[in-house]
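coordinates only, sequence not included:
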């Protein structure tokens, strides 16, 4: 039996399951302060069947390199109270191996093994929710690097007349600052899915996501892009973002498949991609 944690900016999901990504039982609760949140996480795993290892997919920035001196520690996160929190140390009392990665890397692993990226040599998993984050998956695993990617902070060109303040602490024109869930709430006072289908806000967010997708196509040439997260549940958003991406590319950088209807898709595993990926991580590090 293995454990999985999906540590999100708004909610936390915990589960037990198998090394094949199968989820057997779990709970969901709101993300509050780190001490209270991890007390609930530990309570879940101390009750019920013992686990042999645990995988954690966390919001970032977080140190994910096994060789990093601060492996498992949150870095410059804007979430109040969480900066420099040591996730690995917080889980130490369980006495089992712990694997830590970003939430999007965990979800990308699962989609590569079991979902929409299966059988592809490369792909991108993008989440659009409380924040925007992305994982570049190569050969079924996140591409190695000095740190994890920060795709949500790619700079965009604002639409004419758009002077709504960014919700990003660092950037005035990044994708997260302009098109994440909190950015949408600031703009329209409602979620994107709550806006009528013909509302100009839907076209605006698709315009911004299309720019981001175009940048990812030019930089990484993925076989497919999977977009998950709460904002991505808006009906028609994948198709609109794909069309906006093609307009942004303007005929350049195209390759086989990029114009097809299955290039920008929702996660095949739905909301369970992150937990399934965390279970896969746990299975890889168990004794």
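Yep, it's here. All of these numbers come straight from a predicted model, not from anything done at the bench.

going by C-alpha atoms from here, please, whenever you check contacts or count neighbours.
Will do.

which parts of the chain are helices?
Here the chain has its helices, by DSSP state H, at 34-46, 87-90, 103-114, 175-179, 181-188, 200-220, 237-249, 273-285.

and here is the other one:
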């Protein structure tokens, strides 16, 4: 079985071909600045593998994943990546490579990869929530091998959070909601607050603690609504020290209200090898759509 993965990010596409053991046979990365060029390179990459059986796509978005919609597989008008608005990823790939295709959000793909990787390690796990914190914030949920959402993908980066008392003057950066989670805790908020790129802001700067406070609230909300086995934080902003800040605020906010595993097991960074959560997830989703057939956008049998 030969499986394809497209990790379609806002700055790059990571394309890979692998087997049912999630072992990468070949992988290439393309810039996603120009859609026409990116998709041409992506198609040409997979055309080198005539025995390819199926492709899983984990895409930035918002992307339409409901099969009964006319714009299924399309990056929608709400995407901040203006050049990608109304680009149909699924049709472009299927027109060039006639194999079953499964598409979901980038964070759903990563969540699925963490779910699969945990099972490979022998963990007794049936649910994972994955937050990515970078240019934006998004989250994916896997419960018992299924995604959730009847009307579309989750937009958990846009929930409202309680404001930090030292951050009340900051209006937030989200063009739709101002001070939602993404507007207050995504990577670009560093520059808005400090005038510096996040990678140049030392960890003792108060901005880190403020952002940890907001992300901890999101994790508490998820804990109380979904009750997952674990919550994974990934993305370019995360580091072990920053995660420790999130854990500290999470512990204070939850205040022992419900039982959870030890914090270092419950709130984690990605554990799939080589930062390959989405690729592992895509391989497994490609395998499942090959077996089940297309038409399983939200609930895929294990």
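Looks like it arrived, so ask away. The shown structure was predicted, so the numbers you read here are calculated from the model rather than taken from an experiment.

quick TM-score on the pair, please.
The TM-score (TM-score structural alignment, normalised by the length of the first structure) is 0.91; 284 aligned residues with a CA RMSD of 2.1 Å.

on that earlier part again, make a markdown table from the helices of the first structure and add distance to residue 267 of the first structure and mean neighbour count to it.
Shown next, in a markdown table, are the helices of the first structure (distance: least, CA to CA, whole Å; neighbours: other CA atoms under 10 Å):
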| stretch | distance to residue 267 of the first structure | mean neighbour count |
| --- | --- | --- |
| helix 34-46 | 26 | 15 |
| helix 87-90 | 27 | 17 |
| helix 103-114 | 7 | 28 |
| helix 175-179 | 19 | 29 |
| helix 181-188 | 18 | 19 |
| helix 200-220 | 16 | 20 |
| helix 237-249 | 11 | 21 |
| helix 273-285 | 7 | 28 |
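
let's have those helices in a markdown table, adding distance to residue 14 of the first structure.
Shown next, in a markdown table, are the helices of the first structure (distance: least, CA to CA, whole Å):
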| stretch | distance to residue 14 of the first structure |
| --- | --- |
| helix 34-46 | 7 |
| helix 87-90 | 14 |
| helix 103-114 | 13 |
| helix 175-179 | 26 |
| helix 181-188 | 23 |
| helix 200-220 | 30 |
| helix 237-249 | 28 |
| helix 273-285 | 8 |
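
of all these, which one is nearest residue 22 of the first structure?
Nearest to residue 22 of the first structure, of all these, is helix 273-285, at 6.5 Å by CA to CA.

average distance between that closest one and the second structure?
Following the fit onto the second structure, the mean deviation recorded for helix 273-285 of the first structure is 1.2 Å by mean CA distance after the TM-score superposition for the first structure.

give the contact list for residue 276 of the first structure.
Counting by CA atoms under 8 Å, 6 or more residues apart in numbering, residue 276 of the first structure touches 4, 21-23, 106-107, 110.

residue in the second structure matching it?
Using TM-score structural alignment, the partner of residue 276 of the first structure in the second structure is residue 280.

which one among the contacts of residue 276 of the first structure gets closest to residue 199 of the first structure?
Minimum distance to residue 199 of the first structure across the contacts of residue 276 of the first structure is 30.7 Å, recorded for residue 107 (CA to CA).

look up the closest residue to whatever residue of the second structure lines up with the closest one, ignoring the ones flanking it.
Under the alignment (TM-score structural alignment), residue 107 of the first structure pairs with residue 110 in the second structure. Leaving aside its sequence neighbours, residue 110 of the second structure sits nearest to residue 278 (CA to CA, 6 or more residues apart in numbering; 4.0 Å).

spatially central residue for the first structure, please.
Nearest to the mean C-alpha position of the first structure, by CA atoms, centre = their mean, lies residue 104 at 3.2 Å.

next, the contact list for it, please.
With CA under 8 Å, 6+ apart, residue 104 of the first structure has these contacts: 57, 125-127, 133-135, 274.

which other residues reach stretch 34-42 of the first structure?
5, 14, 31, 81-82, 85, 90-91, 94.

which position in the first structure pairs with residue 268 of the second structure?
In the first structure, residue 268 of the second structure lands on residue 265 (TM-score structural alignment).

got the contact list for that match?
Residues counted as contacts of residue 265 of the first structure (CA under 8 Å, 6+ apart) are 116, 224-227, 238.

and these, which of them are in strands?
Secondary structure defined by DSSP state E assigns 225-227 of the contacts of residue 265 of the first structure to strands.

could I get the contacting residues of the counterpart of residue 208 of the first structure in the second structure?
The alignment partner of residue 208 of the first structure in the second structure, by TM-score structural alignment, is residue 214. If you count contacts by CA under 8 Å, 6+ apart, residue 214 of the second structure has them with 161-164, 181, 184-185.

cool, residue 234 of the first structure as well?
192-193.

distance check, it against residue 193 of the first structure.
Separation of residue 234 of the first structure from residue 193 of the first structure (CA to CA, to the nearest Å) stands at 5 Å.

now do residue 66 of the first structure
39 Å.

so between those two, which is more surrounded?
A direct count of neighbours by other CA atoms under 10 Å for residue 66 of the first structure and residue 193 places residue 193 higher, at 16 against 12.
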